[in-house]
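Student: Any chance you can model this:
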Amino acid sequence: MAKTTLTTSGGAPVPSNNTSETAGPRGPVLMQDYQLLEKLAHQNRERIPERTVHAKGWGLQGKFTVTKDITKYTCAKLFSKVGNSCEVLSRWSTVAGEQGAADAERDVRGFSLKFYTEDGNWDMVGNNTPVFFVRDAYKFPDFIHTQKRHPKTNLRSPEAMFDFWAAQPECVHQVTILMSDRGIPVNPAHMNGYGSHTYSMWNAQGERVWVKFHFKTQQGHKHYTNAEAETLIGKTRESYQEDLVNMIETGNHPKWTFYIQVMPEKDAETAGFNPFDLTKVWPHGDYPLIEVGELEMNQVPENYWSHVENAAYSPSNKVPGIGYSPDKMLQARVFSYADAHRYRLGTHYEALPANAPKSDVHHYHKDGSMRFFPPQTGHVDAYYEPNQYAEAAVADPSVAEPPLAISGDADRYVQEDADADYVQPRALYAEVMDQGERDRLHHNMAAAMGPCSESVTERWLAVLKRVHPDYEAGVRRALKEAGDVNAVPVTDETPQHANEPAK
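Tutor: The predicted structure is shown next:
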């Protein structure tokens, strides 16, 4: 079988890919060797800015299938009947680490899914935890600064992390989960995914409900201890990528069951907690999980760069039948995610293969950097709107979202109940975790706090005490043991299938 002919990027055959063109066997290289210049110039441009957060990631392609009828809650076409399916592109990631970071570090994991539906792309952009560190995007840049490197030392700073967390007690719910058994999943297949934010859905009658998205792993929860992760990282920094590739190659396709929690629109006004607060979960006893479908990831993308590195997820990608809520972090992410992609990938990032919808696309965006596709307005003369051309794209009022009923005076509101940030972490610590999980939490947190100053340590311990006195006492005891060379080591064994610490 004849081999494919190597060509230039312009399509011309290349005579040699081994040696430069020179003036004689020992002469200087000639400027006319354009293919040499092209290879060198392209190499200089092979990298783009890495993501500010979620820089290190892994992804697979797969399929989502609807298994249960939820048309009473949403008119989204994807969920219009049982058996409907669509292609999906996933990307999982660590939050703080750079592209060269080790996969098995203690960190929150991003859990993002791009559903290529018949009505356009729906992006479920979440994490492997049901809550987050802060509830207001005003503090998000400050929080991320604490997760990145100190401007002078260029080192990670536990002092900055715990100093910030101590000043923002709303963080304690997420920090407790992060320092628990769940902090280092064995790989993405063995962790849950959550939309985390509160979203909304509306049905064909225009009735709105508030919803939470849950993707429950069918593989069971598995996690590494600090010691196990340290040993693994000494052997490989790419353990997640290796596991995912091996799973697909052996036919062991990871699966998740998709559920929603549903809250009637009026319940938001009387709930005993703020249902739009990203640091809070909805009690499953009040708002039980409702099965929707199954996610199966079954293919390694042919090119990592084009389908994982260039994948651009944003809550701004939604379809009729799925909407937003007054969640302050969600409202800010609708802008910031798409804006990050415009900076990192370019003006027309949504036309890249990973991001292009499978459905028809019609819009009036014009020109700009890397405009590599024809006009998509429906008519060659229609580069503005309104216009006289019958074939040109126009808005469809029938897909309009029903108006949000919530309103209020414009102001910078703060948490009404000072104790509200401690209620759910208290239940997680005292009621959900068993004693073994609490002990490991104490020692994981003490290990992370080791380099902190006394003042920051005491401020954070004061936060833990407000959650539960045993929490503060356990971490204080673990800190003392860590600093005492004569202390008896604490057994650090994690069960293969740990109980879920937060619903």
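
Student: Only C-alpha atoms from now on, for both contacts and neighbour counts.
Tutor: Will do.

Student: Following the chain past whichever strand or helix holds Q174, name the next helix or strand.
Tutor: Assigned by DSSP states H and E, Q174 belongs to helix 172-178. Using DSSP H and E, the helix or strand that directly follows helix 172-178 along the chain is strand 193-194.

Student: chain center to that following strand, what's the gap?
Tutor: Relative to its parent chain, strand 193-194 has a centroid offset of 9 Å by CA atoms, centre = their mean, to the nearest Å.

Student: for stretch 447-466, which positions count as buried?
Tutor: Neighbour-count burial for stretch 447-466, counted by 16 or more other CA atoms under 10 Å, picks out 447-449, 452, 456-457, 459-466.

Student: Now show me the structure for the sequence below, then we'll compare the two:
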Amino acid sequence: MSTNHSNSNKLTTSWGAPVGDNQNSITAGHRGPTLIQDVHLLEKLAHFNRERVPERVVHAKGAGAHGYFEVTNDMSKYTKAKLFHDKGKRTDLFIRFSTVAGELGSADTVRDPRGFAVKFYTEEGNYDIVGNNTPIFFIRDAIKFPDFIHTQKRDPRTHLKNPNAVWDFWSLSPESLHQVTYLMGDRGIPATLRHMHGFGSHTFKWVNEQGEAVWIKYHFKTDQGVKNLDPDLAAKLAGENPDYHIQDLQQAIEAGDYPSWTLYVQIMPLEDANTYRFDPFDVTKTWSQKDYPLIEVGKMVLDRNPENYFAEVEQATFSPGNLVPGVEPSPDKMLQGRLFAYADAHRYRVGANHNQLPINRPKVPVNNYQRDGYMNSGTNGGGSVYYEPNSFNGPKEDPHARITPFEVEGYAGQTAYDHDDHYTQAGDLYRLMSEEEKARLIRTIVEAMKPVELEEIKLRQISHFYKADPDYGTRVAEGLGLTVQA
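Tutor: Below you'll find the predicted structure:
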């Protein structure tokens, strides 16, 4: 087979067509939503989901527990989602905590974000909040996710972790700076899974019975208080007890020391999204709590360990697309991609009928026209009608569950968010730190960047630190023996 060397450096799809833009997905206007016609985005996400067999591509290692959510503040004024109605109401749930980059056998105490995925078994079907222990993320468009995770995984030639890839990608993706600062700080290694916050991270829409909508963000605040691990102790534990976090959670619950979190939301009026100083759908940014204070919703308590790790923790499947009436997506480009990618990963990893497994099965009747597929453990619809519309009294749609109409505008194209200030919030986070925290942050970054071979990558990343705060950039440069590049 001949090779056209003149095109050897051009990015193409798997069918050989050139890719015109690999940084921005196709959206309706700057905010979106994302268009399903972006076949390059779909191919990247679908192929990425199928790169590992059979463990999860990301969040492979985790711990899980059962519990309940209790409403402490009736939120029916804002959402028709019944799990948030009626003070004192309880809803059963299952949670899975996880590291992101490591494999099933990796250590719990590495510096990494932690997955924070909650499945509520509600009276209207399962509702999943699939977030992290950070309120932000490294990137803000799903089209960059496979590339980002590749940098966190093993080099295909050496099968070793590759600091060159990590810092090259981050330095070429300045939107990552806020999360990098968070990750390299003290909260990058939680002391236990019980001593960290959780966040929905994305912006979502709440809609009430009157059809009135608001934008919201979820915050799970640990009632145990935030505690973090010293990096030297974390490294020691990684060698002595790589399952430290799993063990701690299991033993705490077994002893009756049930961990809990208080759930809060920030609420933003719809119209504020057009005037707020940061794009509220950009997942690399936070909303100021001075502008949109935390409002208490309820309490999450974990009080029962799994009986079987594989059946429950490994086979649990979460998707931000598992929504209930009263909760809808926002135009967040990372969220829009995840609505497809997570469920698609489960269809590949666990099977098309993953929601029939006990850990994922809703506690309400399931009525649809899906049939057959691997490992179909239900009645497969029995002898009932198997298509819709039909004249035989089969299940019909519920108008109550329709989404609220929303306006889209602009030309469809591959465009970034309008706001490109990647430095203010990262700098604010740095300036919030005590001098001791700053010193630890700088030391962690310097040690992580020392193995990077290309000076160009180091200087490019230092310039981002400097733009966030001159002191930040100067101290990293000095630690690496380089001259700061403003």
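
Student: Provide the TM-score value for the superposition.
Tutor: Overlay of the two chains. TM-score (TM-score structural alignment, normalised by the length of structure 2): 0.87; 430 aligned residues with a CA RMSD of 1.4 Å.

Student: so what secondary structure elements neighbour the helix holding Q174 of structure 1?
Tutor: Taking 3 or more CA pairs under 8 Å, 6 or more residues apart in numbering; DSSP states H and E as contact, the helices and strands that helix 172-178 of structure 1 lies on are helix 420-427.

Student: now the helix holding Q174 of structure 1: which residue numbers in structure 2?
Tutor: Residues 177-183 of structure 2 are matched to helix 172-178 of structure 1 when aligned by TM-score structural alignment.

Student: Which residues does that stretch contact?
Tutor: Residues from elsewhere that reach stretch 177-183 of structure 2, judged by CA atoms under 8 Å, 6 or more residues apart in numbering: 111-113, 134, 136-138, 170, 188, 284-285, 422-423, 425-427, 429-430, 441, 464-465.

Student: what about 7 Å?
Tutor: Residues outside stretch 177-183 of structure 2 that contact it (CA atoms under 7 Å, 6 or more residues apart in numbering) are 112-113, 136-138, 188, 284, 422, 425-426.

Student: same check, this time on stretch 231-247 of structure 2
Tutor: Residues from elsewhere that reach stretch 231-247 of structure 2, judged by CA under 7 Å, 6+ apart: 63, 106-110, 192-193.

Student: Tell me the buried residues in it?
Tutor: Buried positions in stretch 231-247 of structure 2, judged by neighbour count with 16+ other CA under 10 Å: 231, 234-235, 237-238, 242-246.

Student: show me where the stretch 251-400 of structure 1 has strands.
Tutor: Shown for the stretch 251-400 of structure 1, the strands assigned by DSSP state E, counting those that start in this stretch span residues 255-264, 290-299, 322-323.

Student: The first one corresponds to what range in structure 2?
Tutor: Here strand 255-264 of structure 1 aligns to structure 2 at residues 260-269, judged by TM-score structural alignment.

Student: Mind listing what's buried along the matching stretch?
Tutor: Those would be 260-268, for stretch 260-269 of structure 2 by 16+ other CA under 10 Å.

Student: same check, this time on stretch 375-382 of structure 2
Tutor: Across stretch 375-382 of structure 2, burial judged by 16+ other CA under 10 Å covers N376.

Student: Between the two ends of that stretch, how far is it?
Tutor: Using CA to CA, to the nearest Å, one end of stretch 375-382 of structure 2 lies 16 Å from the other.

Student: Can you get me a residue count around S336 of structure 1?
Tutor: 16 (other CA atoms under 10 Å).

Student: which residues touch stretch 156-166 of structure 2?
Tutor: By CA under 7 Å, 6+ apart, the residues outside stretch 156-166 of structure 2 that reach it are 151-155, 451-453.

Student: chain center to that stretch: distance?
Tutor: 23 Å.

Student: where in structure 1 is the aligned partner of that stretch, by residue range?
Tutor: Using TM-score structural alignment, stretch 156-166 of structure 2 lines up with residues 151-161 of structure 1.

Student: any idea where the helices of the stretch 201-350 of structure 1 begin and end?
Tutor: For the stretch 201-350 of structure 1, the helices defined by DSSP state H, counting those that start in this stretch cover 226-235, 239-249, 304, 328-344.

Student: of those, which approaches A137 of structure 1 most closely?
Tutor: Proximity to A137 of structure 1, assessed across the helices of the stretch 201-350 of structure 1 by CA to CA, is greatest for helix 328-344 (5.0 Å).
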